[in-house]
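Participant: my questions are about this predicted structure, shown below with the sequence.
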Amino acid sequence: MLWESIIIALEGLKANKMRSILTMLGIIIGVGAVIAMVSIGMGVQNKIQDSIAGLGSNLLIITPGATSPSGVRLAAGSNTTLTNKDAQAIGRQIEGVSAVAPSVSKQYQLVYGNKNWMTTVQGTTPEFVSVRNFNVELGRFFSNQEVETRMRVAVLGKTTADNLFGTIYPVGQTVRINSAPFVVVGVFEGKGQSAGGMDQDDVVVIPLTTAQERMMGISYIQTISVQAVSPESINQAQEDITSLLRSRHKLAKDMPDDFTVRNLAAVMATAEETTKTITLLLGNIAAISLLVGGIGIMNIMLVSVTERTREIGIRKALGATYRNILLQFLIEAIVIGVTGGLIGIGLGIAAAYAISAIAGWNTAISSGSILMAFGFSVAIGLFFGIYPARKAALLDPIDALRYE
């Protein structure tokens, strides 16, 4: 009986092709829209996660200046409150810290031959590579000895290297940074854009002491990047660093911090929560069209019941029970939902790939969204098919046979 009902339902769809297509259109669009919208939301979520993770794992960023409810408050001299000795103290005294990389940065023009390129020049220490998840593709990174002796060596980001050297092998070449000659000792692997749209490969890294004393003429630190031992220890490390710096800067209990410690793990958690909410919102908006499709199924099933009143009467006269008639019309409604859902899955996947290819957006198709959309389409067909099926099953056989 079940298989017969499925065959009858499919024959009914084939007999009224245009009506069947229009009925399924709401389900097709709904399922496709849910998959496409959720894939966009998950693509954004993955991009943000990758961008934040690309900055470094278990990362704490320490910057000078106190925070206030209205933002960063830069009091007199508060932008020079961090020193290299603070960074060294953090590395020595905080147990939950695996690496510390102090840094300073400034925009400079680089010149090689007849080419020039304006970029960010960052002075730091060898720990920078592990703390900030950079990998050297060509050559090497500079050593602690080169930091101590203020050597003029540089490691280029991929964008900077490509714009200055093109097809020329950059390692061993000499570039001028603000008119001072630097030997290129390495080139980083490409990292792409950050969450804020900044090109992480448009950078030049030089020894910290070289940047401070030979380039900028400063003795303070602009940023200290700290890598915690594990995700579990990052909050404790943040508290210990805050206590240590307050003690080193001789701040009384009633005085605010003259520095800011940002926990990127907390930033990532907040970003994940936000993008999940956005993905859920997009999915719910798209799911509205599924409800519209369900109403279309109910409408066409009611029309089908009216058209087939005599057929129902004949079936009942030949012995069909309430359950047989109910099952037949329910299966027809479910077949519409299943067929529309399968077509919608194909449309949604194609739309996600098209959006990624044409608009350049990150999309991530998940099996969970496909199963959810398909299950919802089947449930919609079942829910909105119950009333017409029940109406057909309750028809009096004598009245149905008299129906014209």
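Facilitator: The structure has been received and is ready for your questions.

Participant: drop to CA atoms for contacts and neighbour counts, all remaining ones
Facilitator: OK.

Participant: residues contacting Val261?
Facilitator: Each residue near Val261 by Cα atoms under 8 Å, 6 or more residues apart in numbering is listed here: 60-63, 238, 242.

Participant: let's see that with 10 Å instead.
Facilitator: For Val261, the contact set (Cα atoms under 10 Å, 6 or more residues apart in numbering) comprises 60-67, 224-226, 238-239, 241-242.

Participant: does it count as helix, strand or coil?
Facilitator: The three-state label given to Val261 by DSSP: H, G, I helix; E, B strand; the rest coil is strand.

Participant: distance of it relative to Ala66?
Facilitator: Distance, Val261 to Ala66, by Cα to Cα, to the nearest Å: 10 Å.

Participant: Ala357 now?
Facilitator: Counting by Cα to Cα - Ala357 and Ala66 are separated by 44 Å.

Participant: these two - which one has more neighbours?
Facilitator: Ranked by neighbour count (other Cα atoms under 10 Å), Ala357 and Ala66 place Ala66 first, with 18 against 12.

Participant: quick check: that one touching Thr242?
Facilitator: No: here Ala66 lies out of contact with Thr242, judged by Cα atoms under 10 Å, at a distance of 11.9 Å.

Participant: find residues that contact each of the two.
Facilitator: Common contact partners of Ala66 and Thr242 (Cα under 10 Å, 6+ apart): 257, 259-261.

Participant: for the chain, what's the longest strand?
Facilitator: The strand spanning the most residues in the chain, taking DSSP state E as the definition, is strand 97-112.

Participant: what residues of that strand count as buried?
Facilitator: For strand 97-112, the neighbour count (16 or more other Cα atoms under 10 Å) marks 97-105, 108, 110-112 as buried.

Participant: next secondary structure after it?
Facilitator: Once the chain leaves strand 97-112, the next helix or strand it forms, by DSSP states H and E, is strand 115-124.

Participant: coming back round to it: top of the contacts of Val261 by neighbour count?
Facilitator: Neighbour counts for the contacts of Val261 (other Cα under 10 Å) peak at Val226, which has 33 neighbours.

Participant: below is an additional structure, to be compared with the one above:
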Amino acid sequence: MNLIENIKEALRSVKSNLLRTVLTGLIIAIGITSLVGMLTAIDGMKAQIEESFSGFGANNFDVKSKNLQGRQVTTDGVTQKTYPPISYREAMSFKDEYQSRGTLTVFTSFTGAAEIKQGSKKTNPNSRILGGDANYFMIKGVKIDKGRNFSHAEVEFGNNVCIVGTEIVNVLFDKNEDPLNQYISFYGNRYTIIGIMEEQGSSMGGSGADRMVVIPLENAKRLDRRGTFRYTITASGADPGKLEYEMGHATGIMRKVRQDRIGDEDSFEITQSQSLGESLEEVAGFLRIGGFGIGFITLLGAAIGLMNIMMVSVTERTREIGIRKALGATPLRIRQQFLIEAIVICLIGGILGVILGIGIGNIVANLVGPGGFLIPWLWMIVSFVICIIVGLLSGFFPAYKASKLDPIESLRYE
């Protein structure tokens, strides 16, 4: 009996015990479903978050305050030097010098716990107030769904106008009421709504764009009566391939504006917006490890169940094994037959598990946020490799036991 005939015989044996094969395959399918499903869901959610971050652009970088005064940071027992925050004057001076090289926006987020009022209605005290310019929405990838952006005159003179998030609109206005050109108030000032941002969704319960109110930067400056607001600059270089050069040039401009002495470290920090994607990949990596660990434990239980079924199969087919040995089958061929059966059962379960895992994973990912259908080719290949390994490990001991049976005793087995 050669290998090809042995494979055919193993497949006939699987077919003749179809119910047992299906039930055993379901054990493997559950393990593969949990593995592929979790990893697909993680990749799907990561892809959706990356898409939401795509508006930032790969050629954006932030210039912001560093080690602010009043916040003592200690590293290895050494207290780091603190620096004053970037002021409005410094931010605008940087803007005047850099804007000839690329687009940038200056903004300040001065509270995340404001209460917005409209008539007798008011929001919870968890709204975020941000001062920005007309470039803020373009560079930050926030779309204005209704209404318009700030005009040049509104930015220059700091008019009492605002662009609000959808959650604020839903709380303060009725469904059939148009919020555009209506008034809202906070901090004792009344503002006219000129635009509504596209719904973004909030992450981890935080105040996202849906709970945000954006007012002109000059208007926000007037609210800074104590001079404590922190201003951040997000710049977009003209050429993504020269981002490091652009960041170096921005460093030189800001050091000049901040009057940092030669030899002293920067009194500010410049970070590449792409680092958000890198941080996301790191978090997704930890989630994959956790998902793989849970799936591995499930597959371990499935492998033990498969080994038990194969042991029962060897016992039931003792007489058949004796006949094969009497006809000249070697222990190697007997082992091959049972190993092939175990691998076939695993692959059947693996195919079903991959299909279910992809479906469940995409459903979970789309429940978190609307997105496309993801086919995880890498995890499909990994799952089939795992199926073969599980089949070999689970089938080895039963196959070894079958190959060692005495043919005479096997023929007398009832």
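Facilitator: Done, it's in. Every value quoted in this text rests on a predicted model; they were computed, and no experiment measured them.

Participant: any idea what the TM-score is?
Facilitator: The TM-score (TM-score structural alignment, normalised by the length of the first structure) is 0.82; 394 aligned residues with a Cα RMSD of 3.5 Å.

Participant: looking at the shared contacts of Ala66 and Thr242 of the first structure, which is nearest Tyr220 of the first structure?
Facilitator: Phe259 (12.9 Å; Cα to Cα).

Participant: residue range in the first structure corresponding to stretch 262-273 of the second structure, please.
Facilitator: Under TM-score structural alignment, the match for stretch 262-273 of the second structure in the first structure covers residues 253-264.

Participant: that stretch: which residues count as buried?
Facilitator: 257-261, 263-264.

Participant: check the offset of it from the chain's centre.
Facilitator: Centroid separation for stretch 253-264 of the first structure versus its chain: 29 Å, with Cα atoms, centre = their mean, to the nearest Å.

Participant: among the buried residues of stretch 253-264 of the first structure, which one lies nearest to Gly337 of the first structure?
Facilitator: Nearest to Gly337 of the first structure, judged by Cα to Cα, of those is Leu264 at 44.9 Å.

Participant: I'd say that closest one and Ile48 touch.
Facilitator: No: at 12.0 Å, Leu264 of the first structure and Ile48 do not qualify as touching, with contact defined as Cα under 10 Å.

Participant: the residue nearest the centre of the second structure and Phe157 of the second structure, how far apart?
Facilitator: By Cα atoms, centre = their mean, the second structure has its centre lying nearest to Lys46, at 2.5 Å. In this view, Lys46 of the second structure and Phe157 of the second structure are 41 Å apart by Cα to Cα.

Participant: got it, and Ala399 of the second structure?
Facilitator: Counting by Cα to Cα - Ala399 of the second structure and Phe157 of the second structure are separated by 84 Å.

Participant: between the two, which has more neighbouring residues?
Facilitator: Higher neighbour count among Ala399 of the second structure and Phe157: Ala399, with 26 against 12, using other Cα under 10 Å.

Participant: in the helix or strand containing Asn6 of the second structure, which residues are buried?
Facilitator: Asn6 of the second structure belongs to helix 3-16 when assigned by DSSP H and E. Within helix 3-16 of the second structure, the residues that count as buried by 16+ other Cα under 10 Å are 6-7, 9-11, 14.

Participant: neighbours of Leu356 of the second structure, how many?
Facilitator: Using other Cα under 10 Å, Leu356 of the second structure is surrounded by 19 other residues.

Participant: correct me, but it touches Ile32?
Facilitator: Yes: assessed by Cα under 10 Å, Leu356 of the second structure is found in contact with Ile32 at 8.7 Å.

Participant: mutual contacts of those two, please.
Facilitator: Gly350.

Participant: now, which of the contacts of Val261 of the first structure lie within helices?
Facilitator: Counting by DSSP state H, the part of the contacts of Val261 of the first structure found in helices is 238-239, 241-242.

Participant: mind putting the residues you listed into JSON lines with distance to Met298 of the first structure?
Facilitator: Output for those, formatted as JSON lines (distance: Cα to Cα, whole Å):
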{"residue": "Gln238", "distance to Met298 of the first structure": "59"}
{"residue": "Glu239", "distance to Met298 of the first structure": "61"}
{"residue": "Ile241", "distance to Met298 of the first structure": "64"}
{"residue": "Thr242", "distance to Met298 of the first structure": "64"}
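
Participant: against Val184 of the first structure, how distant is Arg150 of the first structure?
Facilitator: Distance, Arg150 of the first structure to Val184 of the first structure, by Cα to Cα: 15 Å.

Participant: of the two, which one has the most company?
Facilitator: Set Arg150 of the first structure next to Val184 and count neighbours by other Cα under 10 Å: Val184 wins out with 25 against 18.

Participant: next, the aligned residue in the second structure for that one: secondary structure please.
Facilitator: Here Val184 of the first structure is matched to Ile193 in the second structure, going by TM-score structural alignment. Put simply, Ile193 of the second structure is strand when judged by three-state DSSP.

Participant: just to revisit the earlier point, between the shared contacts of Ala66 and Thr242 of the first structure, which is closest to Gly91 of the first structure?
Facilitator: Of all those, Gly91 of the first structure sits closest to Val261, with 15.2 Å by Cα to Cα.

Participant: show me where the stretch 201-350 of the second structure has strands.
Facilitator: Along the stretch 201-350 of the second structure, the stretches classed as strands by DSSP state E, counting those that start in this stretch are 212-216, 232-237, 268-272.
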